[in-house]
Every structure is written in structure tokens, then in C-alpha cells.
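> Here you go, sequence then predicted model.
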Amino acid sequence: MTTTSLLAIAVTVLIALLLARPAGLYIAEVFNYERTGLDRWFGWLEKPVYALGGIRKENQSWKEYALALLLSNSVMILLVYLIFRFQGVLPLNPTRIASMEPTLAFNTAISFMTNTNLQHYSGESGLSYLSQMIGIIFMMFTAPASALAGAIAFIRALSGKPLGNFFVDMIRCITRILLPVSFVLAFVFVAMGVPQTLEPAAVAHTLEGATQEIARGPVASFLSIKEFGNNGGGFFGVNSAHPFENPSGFSNFLQIVLMLLLPASLPFTYGKMVGNRKQGRVLFASMVMMFVVLLGISLASENTGNPVINALGIQHAQGSMEGKEVRFGAAQSTLYSVVTTATETGAVNTMHDTLTPIGGLVALGNMMLNTVFGGVGAGFINVLMYAMIAVFLSGLMVGRTPEFLGKKIEGKEMKLIAVTLIISPLLILLPTAFALYAHPDTISNPGFHGLSQALYEFTSSAANNGSGFEGLGDATPFWNISTGIVMFLGRYFPVITMLAVAGSLAAKKSVPETAGTFRTDNILFGTVFIGAVLIVGALTFFPAVALGPIAEYLTLKP
């Protein structure tokens, strides 16, 4: 790896992190229910939507908020499922793509509504233009807006305020954050050469006299919200490795920055909304430290590559370019793989199945922990959950009732957090074991890497990431139904249980801070927070990764 490659990576990450603070403060202003200057700019667009939907700015209880989130998302899943099932007879289908098979439509509708964007089909041949725009792009706005709304409600409860109204929060997220930025970015991507058209596939005649159809479509509008909303699904089957979806080094840089922007900004939103900006900075610094360490491990592994034996029988290591996009090189491909799994986006510019065992382990670890930034909204709820675990453990060590932002964390909250911690490994490990037992024929690699393929698929589904080890034969009813269920439960179960925690804390009276209160805005807390994330994650998933990527790595060592 050259010095230039390292400098390019450092500049890309630094720019994204520098943008995080102003973006985070803006997000806090967006969700401020008091009248602000933003109402003048966006009120004209929101008022007709409120009137049409009969929405009032009335505060909801945590149960009402959770129910509104769950039911509205479920209705959207059903509507989009019907579009996929009947796309063959609906308009805007110039290439006459057939309607989706029922289990695939079930999987795809849940996938995009849960911000997972797992694709068991090839984008350009699986969906019509109508399905891409009315189905996929529609959910690419509503899915991150729903998750961010849930995170904002949780933060409000911690700050001692009412949770707010889900529909108001979701609409504000779309009109004031996602839509303006995506609208501008779509023009930027068009200027870079990304197609934006409703014309059918272009027909080209090669020098040999053959005819070739080149897929195209409304790609630029798809791409802008795909990255900014941490969605990640590809308009084309090879995602951001396709030159129409990622035409240059600058577009690759922009996509990485967009993936990082919202997740990295939420600690600053949190700090401002709870009135303790230093605490937000501590969480931000902790997440950055974990990200940098994991990125360094992955870069070192991909730069070294796997050991090989040359013609003379001498074993040596070489850098890994297998499955990498040659336009960007191993370094930028590795950076992309770490960013997309750290932010739970799922977009790829390289095939993750070809990562070295340690590079694949880093991608898996990002999703299993789901706190190294995490996806927009849902990931930050996970961060706050681990922050409460850190406070609880610290309280046990000193024999004091743990407090977080002036609210006592007691048995009820810890039981809900414990249930939330358990659901993720259950959704990952149990289906993986069943798949290995009942459907080994769909796994293309024998041995340790085959286990990693199945483990990665369910980890990606439960963490709402959507990337995959694509050697897996996942376009079957078993994988469609099983991952669809895992995606749905992995998305909504933690959000609902943590909203219950928020409701419980909001009902409690604040206790004054004393000399014995464990501070959550200093380096010590950041250290305990990182320790809690790593220890809980290691205890939960280490046996599984030991049988997969770690065992594969050890078998390749000299």
C-alpha cells in the first residue's frame, strides 16, 4: 500500500468526520418542535401533507409512537409487495420484466422497508422502472426516516421531554434532510456521468457484429438516496462496482462521505438535544476510535493478502486484488467495505466474498457490534443501549444505583436491554445453524468459508446491512423467507424495546448530580463504553467467528 493510498483514505475519512458536527447540529434543529427559521423554508411543503394525513403535532406515548412506526411501515411493506407482484402488467416496464415470485417479493419489500436492501435478484433484470421508483426509492426515503424518528424520540425521552409524534418526525426527516440533499446530489451524480432516464436499455453493436443491450434507467436519483440514507441496494446487480453507479474516483469518494455523514453526525445531535454536548463528543470519539482500529486491521490484511505457494514451492504472501474493483484498487475497496458495514449501508464496490478471512471478519464484526457508527437512527439507539450497559456495569462496581442523564437505570430498564441484547444473536446464530444443517447445497464453499457465507447472510439481515458473501445461492424460497423474517424482527424488535426503555426513563424524576455520580462525559466513560461493546460482542459471537473466518485464517497461515 502506497503513501498516496493512505493519504487518500485519511483525507476521505477526515472530511466526513469534519462534516459530522454541523450536520448533527442541523438535525437537532430539524426536530425542534419550537418555531424555527426552518419552518419558513419547509412549512409550505409539510402543511398539505399534515392536512391530507390528518396529522396533528400531538405528543405520543412510547406505545403510541412504537405502534405508529410499526403499523405504518407494515402497510408500506404490503403496498410495495403488491407493486412487485404485479410489475409485469404495470406501466414503466420498457424491457418487459416479469412480476416477482411471491417469496422474492416478500423478501425484497421487507428488505428495503427495514433499511437492509438485501437483494436476492439482479437489480437491472429484477425490477421495472416503476418498481425501482415507486417501490424501492419510496422506501429508501421512508425507511431511514422511520429509523431516525425512533432515535430522536429516544433522545427526547432521555432529555426529559415528551417523545414527540412519529408522523411529524418522519415527514420532517424526509422534507428537511433526505429530500433536499438527495435532490441536489442527483444532479451532481448526473454531472459525473450517472444515467437518469426512463428510456429502455441502449442497444449497441460490437465490432464482431453482435448486439449488446446496455441497462440504464433513473440511476442518479436512486444512487443519491441509496448512499445518504444508508440504504445500500444497487440499481445494478454489481452495485457500486458498476461504472454507471460509480463512474469515477470522485464518485467513490462522495459515496463514502455520504455513507458516513448521518451516522457520524448523530452523537452531536444527541449532545445538543440532551444539553450535554461533551457527552456527545465522547460517544463520537469512542466510535471513531473503534472505526479507525478496525479499518487499520482490514487494510493490513487486504494489503498482505493470503499466503500462496509459487512454482518453486516457496510460500509467501501477496496483496489481494481478487474481487476488487481495479479502477479504485485494494485500498479504496477495503475502505468502502469497512465504511459500508460500519454504517450498516450495505453498498459494495467490491465482492465481500473475496475479502481475506480477517477482512471478512472486520465486516462481520462491524455488523455484529452495530455500534461502530451504525446505521442512521437504529444504530445510534444501539450505541445508547451500550452506553446504558456501561453505566450499569460501572454502578455495580462501585455499589451505586446507576444513573444516566439524571435518570436511574433500574431492573425494568435492564431487563428490556437484556432482551434486546439477546434477540440479535438468536436471529443470527439459530438460522445459521439450521441453514448449515438443512440447506448445505446452497453454500458454494466447503469448510470454514462456507460457514462464514451463511453466518454473513443472517448477520447482514439482522443488522439491516444488506451486503453479502455472494457465493451463496440465496435466491431460493428458504433464504427469501428466512432472511425476510430475520430482517423484520432485527429491525423492529430492538426499536420497540428501546422505546419502552425510553418511556420508562421519561416517566422518572431526575435525580440531582452528586460527587458520587458516575460522569458520562469524560475519557473514563468512553473507555468503559468501548470495553462494554467489545466484551459483550466477543462473548456473544466469538464462538461463531472462531469456526468461520478465524479458522479459515489459521488454515491459510504457513
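Happy to help now that I have it.

> alpha carbons only for contacts and neighbour counts from here, please
Will do.

> Go over the secondary structure and confirm H316 is in a strand.
Yes: H316 sits within a strand when classified using DSSP: H, G, I helix; E, B strand; the rest coil.

> what's the burial count for it?
As a burial measure, H316 scores 14 neighbours (other Cα atoms under 10 Å).

> Also the one 4 residues further on?
S320 has 19 neighbouring residues, counting by other Cα under 10 Å.

> Might you report the residue contacts of it?
302-306, 330, 355-356 (Cα atoms under 8 Å, 6 or more residues apart in numbering).

> 10 Å instead?
Residues near S320 by Cα atoms under 10 Å, 6 or more residues apart in numbering: 301-307, 329-330, 354-356.

> next one: V501
62, 154, 157-158, 385, 409, 412-417, 495 are the contacts of V501 under Cα under 10 Å, 6+ apart.

> Any buried residues in the host helix or strand of it, and which?
In the assignment (DSSP states H and E), V501 maps to helix 477-506. Under the neighbour-count criterion of 16 or more other Cα atoms under 10 Å, helix 477-506 has 479-506 buried.

> Check the gap between V348 and V219 for me.
16 Å (Cα to Cα, to the nearest Å).

> likewise T540?
T540 is 40 Å from V219, by Cα to Cα.

> the more surrounded of the two?
For T540 and V219, the more surrounded residue by other Cα under 10 Å is V219, and the numbers stand at 24 against 18.

> hmm, who's touching stretch 507-518?
Outside stretch 507-518, the residues that touch it by Cα under 10 Å, 6+ apart are 157, 159-162, 391-392, 394-395, 398, 400-409, 519, 524-525.

> ok, and for stretch 21-34, which residues are buried?
Neighbour-count burial for stretch 21-34, with 16+ other Cα under 10 Å as criterion, is recorded at 21, 23-31.

> My error: substitute stretch 546-558 in the last question.
By 16+ other Cα under 10 Å, the buried positions in stretch 546-558 come out as 546, 548-550, 552-553.

> okay, now the one to match up with it:
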Amino acid sequence: MSDVGLNVLWAVAALAVVILILAAVHRPLGAYMAWVYTGPKNWRVERGIYKLSGVSADAEQTWRTYLRSVLIFSAGGLLLVYALQRMQPFLPASLGLPAVEEGLAFNTAASFVGNTNWQSYSPEQTLGLTVQMAGLAVQNFLSAAVGLAVAIALVRGLASKGSGTIGNAWVDITRGTVRLLLPIAAVGALLLVVAGVVQNLASPEAVSTVTGTVQNIPGGPVASQEAIKMLGTNGGGFFNANSAHPFENPNPFSSLVQILLVLIIPFSLPRTFGLMVGSPRQGRAILVVMAGLFITSYALLTWAELAANGAAPEAAGGAMEGKEQRFGIIGSTLFATTTTGTSTGAVNSMHDSYTALGGALPMLNMMLGEVAPGGVGSGLYGMLILAIVAVFVAGLLVGRTPEYLGKRIGRHEITLASLYLLVTPTLVLTGTALSFGIPALRESITGTSLLNDGNHGLSEVLYAFTSAANNNGSAFAGLTANTPWLNWALGLAILLGRFLPILLVLALAGKLAAQRPIPATAGTLPTHRPLFQGMLAGVTLLFTALTYFPVLALGPLAEGTI
């Protein structure tokens, strides 16, 4: 068999393994999550949490009350993570590391509370074990639980019979953490330990190298943090090299476990959605679009990296710069598609070293709104927003009644959906423009932050703001982001990119929850059939193309044609 045929076989086989496992998990996990958020009884530990926090578990909330609860909860997490970093020298297991500088501490706190986990620092040289465990790992659970809660609130709005309420944020966050994230993360951590991922509380160990110098080898509770880092679509690495580090991701089996941890909840949530609205086929329609976008992106990225031109890539069998030999191109592109198709900033290869067109695809995955399949919770509510827009567009084009699951999509609903879609492009393009348009900022960017100039330099900054505003967290590693401008600008982009969309989603959920469902008529567009699935995929791609194509043409697309 030729090298091309062998590569195609490996690419298909790797994808097939992931699909088969996800297919086996999809139905039971989707049904379990529906039970988690609709079951009438609270567990004893949950009742204890409600009692300690003064929460009435039986109180239903309007969207405004739900939003206030989410914002208060997240603000508390932001202050806690910031304080832990600033007080690091006084904490146990600080490993002798100093307090984190104010701007970097803000950026890191915003990043982990915003489910982004952007890291402008080298973790093993900056953060002690207490900050890693009590600050970052805890927020990996809680920020993921917030995303799940918001998605469930929107689903309740679509399923409501006119009650005007969308659940209880405190109950949803507690149940998501206790019943879903904690048990799956525990199993994931055990699998990673079996695979060889480090798990200890040891201080760095000094060893003598073959050259006679002394090197400190760090340890730590890596497997436990790695499990929720991936399961919660967070992405912040325990080490600077992230999932390319052999202590975090030692072999292909551990890489497969991490890929599955990222995908199992986002690809199972459509099943949860279908069950909660009383129509599983509606969930399957959403799943088909998510899967189609994911498979297409993976195929294009793998092709771009295998087909790299030049003597060195051809001798290596593809663009191997920046990739670990133990994963190869197939293992790297599958991982990159997984983490940028979701809001997971983890990397097992350096995206900055990808070919020009190959590097554009992870960026495009994020620009799509990370809906293929998206982050924990955020992927589902992002795709549902696009479905609402697609229904409205269909009504304009072919005269169908603009309604989705029995809810009319009127002026207020489409305004909220449209504003949702405009938030992240505005943050991305504004941040990139300011970085190059203001002389003082441009001097900081070109003089300190950029490793490359020209088209690739623009791509590095564009990728950074795309990653921050879409709450991803990965980066083109050639960018030095630990500067005053990028720490504060990216931190603000993370917070606005997380909580402005949440505000709009919850407002939309409230509008939908207040409506009584209307019966389907001859003018109702069926939203479970291939025609609508194609329209939904088309709206997703077309919106992205129109929004980002000009800046992509100046960055990766221009570089790819040189």
C-alpha cells in the first residue's frame, strides 16, 4: 500500500474508533444527563450544600434571577482564584514560588472562571500545588458546571409550557458538579494513571543529566487535574507544554482517553436536549450537524498537514515540525480538531508550527462559535441559537412560519440571537485591530510579543483574540502574551466573551419560557429533517465566512498562497 493510502487508512481508523466509542456512550449518557437536570429528588450531599449556602432548592427562577445567580457565583470564583495567586508565598505546597504579578493573576483568574484556561505563563515555574489544586482544578469543575446549567436553562425555555421560569441556577450547578463531572472525572483520572500520567504530591526532584548539570523534574497531581481539564473542555495544562508533555500525555492511549473525555458530554448533550423537549429526533438533527462539521474539519486539517510541500515535510511524510513523534500527524490533527471544535485549550502539538492552511482550520473551528460539537454546555446553546437563526432565515426565504419547537421566533427572539452571534466577532476583530492600530500597542506587539512578522504575525495575534473571546485557551505558541496589554485585553475578552453570550442566552430562554407552545401547521418548517440540517450547517458556515474572511485573507490564507 502507498504512503498516501496508509495515511488515509490510519486517519479513518482513528476517527472510527472515536465514533464507535461515542456512539456507545451517547444514548445512556444523554439520558442520564436528562435525569440529572429533571429528577425531583435531591441527594443528601446536595441538600447539605443548599443548607450551608442558604439556597432554596425548590424555588424556580426567572431568567434575571438565574443570571444574577450565575454572575454572583462566577464573580466569587474570580476573586478566589485571584487571591490565591497573590497570596501564593503564604500557602502550603507553594514550592517556594513568589506571588503572581497583578496583571497575570487577573488574566489567569478570568481565564479559568471563563472556562478558557488561557495561560500566559509556564505553570510549573509559576504556580505551586495549592493554587493548582484549590484554584485552577476547582474552577475547571465549576466553570464547566456553569456552562451546562446555561444550556439546560435554554432547553427548559424551549420545552416550557408558558411558566416563565427556567429552573434554579444553584441546583443546576450543584447537580452538574456532583452527579456528572465528579464521577466521570474520577474514572478518567484512574484511566490516565493506568496510561502512565503522573499523580503525586512530590516536590521537584533534582537529577543529574548526562552533561553533568542538575535539572529539577517536577511532579504533582497531574492525572486528576488532566481529567477535569479535558472533561470540562477547559484545557489549562499542568505543564507549559500542555498535553504534548510526556507527564501529561505519555502515549497514544492516554491521548485517546483525553480526546474521549473532551467529546463525550458535548456529543451526548443533543440526546439530553431531545429528551427534555420530548422529541429525540430533534436532538439527532443537532447531533448530525455537529458531527458533520467535526468530520469535515478533521479531514481538511489532516489533508493540509499530510500534503505539506517542501523537502523536509516530504522526507518526514508530512509537516512534522511541532508534533510529537509518539502521536504523529493523525494523532495530532485529531486532537487539534477535538480541542478547537470544543472550547478546550489543550494541545498535543504546536498549532503555530502547522502549515498556513492547517493553522487556519483550528482558528476557523473557534470562529464557527465552537459548535462542532462545542464546549460543555456552550456548544449546545450555541448550536440552538444558530438553529433559531436558521428557522428565521427559512421563514424569510420560503415563506415558512418562523417557529422552533412550537415557539414563535419574533423580533425580540431574533434580536437576542443576532446579538449573541455578534459578540465574539466584535471582541476578536476589535482586539486584533487595536493591537496593530494604536502605535503604543503596536510597538508592544511587534517589539515584545511576536516571534514572526508579516502574515504569520497577524495570524498569531488573531488566533490569540479568537481563542480568548471564544473561551478556548489554545494559542499559536510563537506569541509572548505575558505583557500588560495582552494580559488585560485578553482577560477582558475572556470575561466578555463568556458572560455577554450567557446574558443573551438566558434572556432568550426567558422569552421562550414565557410563550405557550403553538401547534404545528402546514406552514411549519420540520426541523428534524436533512433539509433543515443542511440549512443549519449552511448558516453556521456562511455567517463565519462573511464575518471573518477579510481578516483571514490577510493572515493564514495570504500566507498559504505564498
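Perfect, thanks for sending it. Small disclaimer: the values here were computed from a predicted structure and weren't measured.

> Send over the TM-score of the superposed chains.
The TM-score (TM-score structural alignment, normalised by the length of structure 1) is 0.95; 544 aligned residues with a Cα RMSD of 1.6 Å.

> tell me the SS of the residue with the largest distance to the centre of structure 2?
Distance from the C-alpha centroid of structure 2, by Cα atoms, centre = their mean, peaks at G212 (42.8 Å). Assigned with three-state DSSP, G212 of structure 2 falls in the coil class.

> A59 of structure 2 now?
Of the three states, A59 of structure 2 takes coil according to three-state DSSP.

> repeat for P91 of structure 1
Applying three-state DSSP: P91 of structure 1 is coil.

> ok, it - contacts?
128-131.

> any chance of the residues you listed in JSON lines, with neighbour count too?
Formatted as JSON lines, the contacts of P91 of structure 1 follow (neighbours: other Cα atoms under 10 Å):
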{"residue": "S128", "neighbour count": "26"}
{"residue": "Y129", "neighbour count": "25"}
{"residue": "L130", "neighbour count": "19"}
{"residue": "S131", "neighbour count": "24"}
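
> From T483 of structure 2, how far off is the closest residue in space to D352 of structure 2 that isn't next to it in sequence?
Nearest non-adjacent residue to D352 of structure 2, counting by Cα to Cα, 6 or more residues apart in numbering: F476, 4.3 Å away. From F476 of structure 2 across to T483 of structure 2, the span is 16 Å (Cα to Cα).

> Compare the two (neighbour count), which wins?
Ranked by neighbour count (other Cα under 10 Å), F476 of structure 2 and T483 place F476 first, with 22 against 16.

> which residue lines up with that one in structure 1?
Correspondence of F476 of structure 2 to structure 1, assessed by TM-score structural alignment: F469.

> Which helix or strand contains its match?
F469 of structure 1 is part of no helix or strand, with elements assigned from DSSP H and E.

> Tell me who's in contact with the corresponding residue of structure 1 for L20 of structure 2.
L20 of structure 2 maps onto L14 in structure 1, with residues paired by TM-score structural alignment. By Cα under 10 Å, 6+ apart, the residues touching L14 of structure 1 are 8, 20, 257.

> Helix, strand, or coil at the first one?
When the structure is reduced to helix, strand and coil (three-state DSSP), A8 of structure 1 reads as helix.

> count of residues packed around it?
By other Cα under 10 Å, the residues close to A8 of structure 1 number 14.

> Roughly how far does it sit from V362 of structure 1?
21 Å.

> same check, this time on the last one
When distances are taken as Cα to Cα, V257 of structure 1 and V362 of structure 1 turn out to be 20 Å apart.

> Which one of the two is surrounded by more residues?
Between V257 of structure 1 and V362, counted using other Cα under 10 Å, the more crowded position is V362 (25 against 22).

> Which secondary structure state does the more buried one sit in?
Under three-state DSSP, V362 of structure 1 comes out as helix.

> hmm, back to that, just the contacts of S320 of structure 1: which are in strands?
Mapping the contacts of S320 of structure 1 onto strands (DSSP state E) picks out P307.

> Make a ChimeraX selection of the buried ones in the contacts of S320 of structure 1.
Per 16+ other Cα under 10 Å, the buried members of the contacts of S320 of structure 1 correspond to this ChimeraX selection:
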select :301,302,303,304,305,306,307,330,354,355,356
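
> between the contacts of S320 of structure 1, which is nearest L90 of structure 1?
Using Cα to Cα, T354 comes nearest to L90 of structure 1 of the contacts of S320 of structure 1, at 38.3 Å.

> which residues touch that closest one?
320-324, 360, 469-471.

> and what of A330 of structure 1?
1, 5, 299, 302-303, 319-324, 336, 350.

> top of these by neighbour count?
Ranking the contacts of A330 of structure 1 using other Cα under 10 Å puts T350 first, with 27 neighbours.

> In terms of helix, strand or coil, where does that residue fall?
Taking three-state DSSP, the label given to T350 of structure 1 is coil.

> That one and G360 touch, don't they?
No: using Cα atoms under 10 Å, T350 of structure 1 makes no contact with G360, being 11.9 Å away.

> residues near A316 of structure 2, how many?
Neighbour number of A316 of structure 2 under other Cα under 10 Å is 11.

> for H205 of structure 1, same thing?
Residues within reach of H205 of structure 1, counting by other Cα under 10 Å, total 10.

> How much space separates the alignment partner in structure 1 of W485 of structure 2 from A435 of structure 1?
In structure 1, the residue paired with W485 of structure 2 according to TM-score structural alignment is F478. Separation of F478 of structure 1 from A435 of structure 1 (Cα to Cα): 9 Å.

> Mutual contacts of the two, please.
T442.

> which residues does G292 of structure 2 contact?
G292 of structure 2 makes contact with 298, 372-373, 533-534, 537 under the criterion Cα under 10 Å, 6+ apart.

> mind checking how far it is from Y121 of structure 2?
Taken as Cα to Cα, the span from G292 of structure 2 to Y121 of structure 2 is 35 Å.

> same thing with R175 of structure 2?
33 Å.

> With neighbour numbers in mind, choose between those two.
When neighbours are counted by other Cα under 10 Å, R175 comes out ahead of the other of R175 of structure 2 and Y121, with 20 against 17.

> That one maps to what in structure 1?
Match for R175 of structure 2 (TM-score structural alignment): R172.

> mind checking how far the spatially most central residue of structure 2 is from G523 of structure 2?
With distances taken as Cα atoms, centre = their mean, S343 lies nearest the centre of structure 2, 0.9 Å away. Separation of S343 of structure 2 from G523 of structure 2 (Cα to Cα): 37 Å.

> repeat for Y404 of structure 2
Distance, Y404 of structure 2 to G523 of structure 2, using Cα to Cα: 12 Å.

> who's more crowded, these two?
When Y404 of structure 2 and G523 are compared on other Cα under 10 Å, the one with more neighbours turns out to be Y404, at 24 against 13.
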